[in-house]
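S.K.: following is a predicted model, sequence given first.
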Amino acid sequence: MARSALMNVMTQAAMKAGRSLTRDFGEVQNLQVSMKGPADFVAHADRKAEEIVFQELSRARPDWGFLMEERGAIEGRDPQHRWVVDPLGGATNFLHGIPHFAISIGLERDGQIVAGVIFNPATDELYSAEKGGGAFLNDRRIRVAARTKLAECVVATGIPHLGHADHARYLFEARKMMGEAAGIRAFGSTALNLAYLAAGRIDGVWEHSLQPWDVAAGSMLVREAGGFVTHSDGSKFEFVEGDIACGNEIIHRALVGELKKAATAMRGTPQPKAEDADAPEAAS
């Protein structure tokens, strides 16, 4: 597959950061059995991968700005272009020695995402898409799955962190989805959820409490693979923090319908006051 100069820049940055994460992933697995604990090491690996991406992209396009998970917003001299970077999507998986994590790089042009790359160094899978050029897994063209019945579909989501404000909402939605879909999966990486959807491995994705770097590259992949991307209420997807619902045209419509039903059910159910709620149990 012949890549554009832009995609070559993004791919090289992601793969170089991926090599760094692969080395650190080997170390973090050794730290699991040590007294030191790996959390600080993982944070360092995250920052190191981000620095690699920053340096590679800055060298190739010195005037472009950045929006990065760790560094935040960095203004560039070119106001039209901005890189949107998550150097380690799936950090909790990485922390626990689970080989399901990714580097995500999206390119924003005039407020719209026009290209994206997601790389899982543990599996050596590179997902890429450029507006109007289709979506690819390594050198193979990919498309969203063609299933039309939610009852035959596997749908991925993200489980909110313990005590998160959206926990009650998620429980209503998950209960609704479990009664309609063939299976629900929580893989632990929004970026790879979207990449798997684009590759036809799963059939739908819905998630909440997302940041722009969580979905920049993945939303481009899904669209270029023939999928639909909106907010969970079906409204136009804006490139800001919030929620997302994706699938092929039919499954996307079904997902949004079930999410709306869950929202209606939640509004009709009295919610416990904070002082009445049980204290959360420690995560197992």
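M.R.: Here it is on my side, so go on.
S.K.: contacts and neighbour counts: CA atoms only from here.
M.R.: Will do.
S.K.: what's the burial count for residue 59?
M.R.: Other residues near residue 59 number 11, with proximity taken as other C-alpha atoms under 10 Å.
S.K.: which SS class is it?
M.R.: Per DSSP: H, G, I helix; E, B strand; the rest coil, the local secondary structure of residue 59 is helix.
S.K.: another one to put next to it:
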Amino acid sequence: MIDETSLLQMMTTIATQAGERLLAVYSPDARPANMQEMLDAARRNERVSSDGTRDALRKLLPDARFVDGENETAALPDDGDWWVIDDAEGSVNHVHGLPDWGVSIALVRGGRPVLAVFRQPVPDLTYTATLGGGAFVNGRPLAVSAKQGLEIAIVGTGQAEAKQAATYSAIGASMTALLGAAFLVKATVPSTFPMLLVAAGHMDAFWQYEPVLPGVAVGSLMVTEAGGVVTTISGDPWAPGDDTILVGAPGVHPAVRDALALLRKTSA
């Protein structure tokens, strides 16, 4: 059995190698002109980054399974290990010449993330977290913000998957509700980036409706280990498979939860 420290180091190496492959096909001058160009570039990114990644992870833990397809939105069994990966997270940003893209790898054990790595080649950032061992970026400890309340808080949400009209309505209503209470409200993709900003204290809260596990597994552990709070939007403990997630600094999370709870009561 590989100890968690060694396992995290090996995960970091694998994510770094995948990130280098993506960096080799990245250009800050990329400007796709149509949908076909975007799709072609996104498929290239998946192919380039995933080359060898799963095989390398299988060698680390031969009995571990991979979260794919329906498992991305389903509760996971409490037994066994699960790899949760996104070979090219933020690919839409990559193909448009933006820097918010990278490679995420999380290990879920006992129904919750226990190890996490996110490699962002531009600008050379490596985020790591271990359950009970803290969260770090390039070896420096992460810590959520010390803000109290919403009036000076920077908060945000993420876009849902395609063809989810009801979810789009919930996102729009939630942003409207928070625009009247928070200092600043953002909407961005992919979800990992605002969650990393919460863990680093640059943002104060983030919520999402209908998240997929590869988009929130790494970020949820980063926030928890940086001293933040991770729940569902209703305030219950979050677990893989839940249909909402809310992460935030302890002094801001309750106010966002209450604002979103009031929104649910109004729309009921």
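M.R.: The structure has been received and is ready for your questions. Since the model is a prediction, treat every value here as computed from it, not as a measurement.
S.K.: what segments of structure 2 are helices?
M.R.: For structure 2, helices defined by DSSP state H occupy the ranges 4-24, 35-50, 53-60, 91-94, 165-179, 192-199, 213-225, 253-267.
S.K.: turn the ones you listed into TSV, including distance to residue 150 of structure 2.
M.R.: TSV is the format used below for the helices of structure 2 (distance: least, C-alpha to C-alpha, whole Å):
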stretch	distance to residue 150 of structure 2
helix 4-24	35
helix 35-50	37
helix 53-60	41
helix 91-94	29
helix 165-179	9
helix 192-199	14
helix 213-225	18
helix 253-267	6
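S.K.: and residue 63 of structure 1, how close does it get to residue 50 of structure 1?
M.R.: Taking C-alpha to C-alpha, to the nearest Å as the criterion, residue 63 of structure 1 is separated from residue 50 of structure 1 by 18 Å.
S.K.: nearest residue to the residue most central in space within structure 2 other than its sequence neighbours?
M.R.: Averaging the C-alpha coordinates of structure 2 gives a centre point, and the residue nearest to it by C-alpha atoms, centre = their mean is residue 192 (2.5 Å). The shortest distance from residue 192 of structure 2 to any non-neighbouring residue, by C-alpha to C-alpha, 6 or more residues apart in numbering, is to residue 219 (5.3 Å).
S.K.: hang on, the one you found packs against residue 197?
M.R.: No. In terms of C-alpha atoms under 8 Å, residue 219 of structure 2 does not count as a neighbour of residue 197; the distance is 9.3 Å.
S.K.: between those two, tell me which one has more neighbours.
M.R.: With neighbours defined as other C-alpha under 10 Å, residue 219 of structure 2 and residue 197 compare such that residue 219 has more, 30 against 21.
S.K.: the more buried one -> structure 1?
M.R.: Taking TM-score structural alignment for the superposition, residue 219 of structure 2 sits opposite residue 218 in structure 1.
S.K.: please report the number of neighbouring residues for the spatially closest residue to residue 23 of structure 2 that is not a sequence neighbour.
M.R.: In space, and not counting its chain neighbours, residue 23 of structure 2 is closest to residue 121: 6.7 Å by C-alpha to C-alpha, 6+ apart. Here the number of neighbours of residue 121 of structure 2 (other C-alpha under 10 Å) works out to 20.
S.K.: surely residue 121 of structure 2 and residue 18 touch.
M.R.: No. Taking contact to mean C-alpha under 8 Å, the distance of 9.7 Å between residue 121 of structure 2 and residue 18 leaves them out of contact.
S.K.: what are the buried residues along the longest strand seen in structure 1?
M.R.: Among the segments of structure 1 that qualify as a strand by DSSP state E, the longest is strand 78-89. Going by neighbour count (16 or more other C-alpha atoms under 10 Å), the buried part of strand 78-89 of structure 1 is 81-89.
S.K.: ok, now stretch 65-75 of structure 1?
M.R.: With burial defined by 16+ other C-alpha under 10 Å, the residues of stretch 65-75 of structure 1 counted as buried are 65-69.
S.K.: then stretch 172-181 of structure 2?
M.R.: By neighbour count with 16+ other C-alpha under 10 Å, stretch 172-181 of structure 2 contains the buried residues 173-175, 177-178, 181.
S.K.: now do stretch 100-117 of structure 1
M.R.: Judged by neighbour count using 16+ other C-alpha under 10 Å, the buried positions of stretch 100-117 of structure 1 are 100-108, 113-117.
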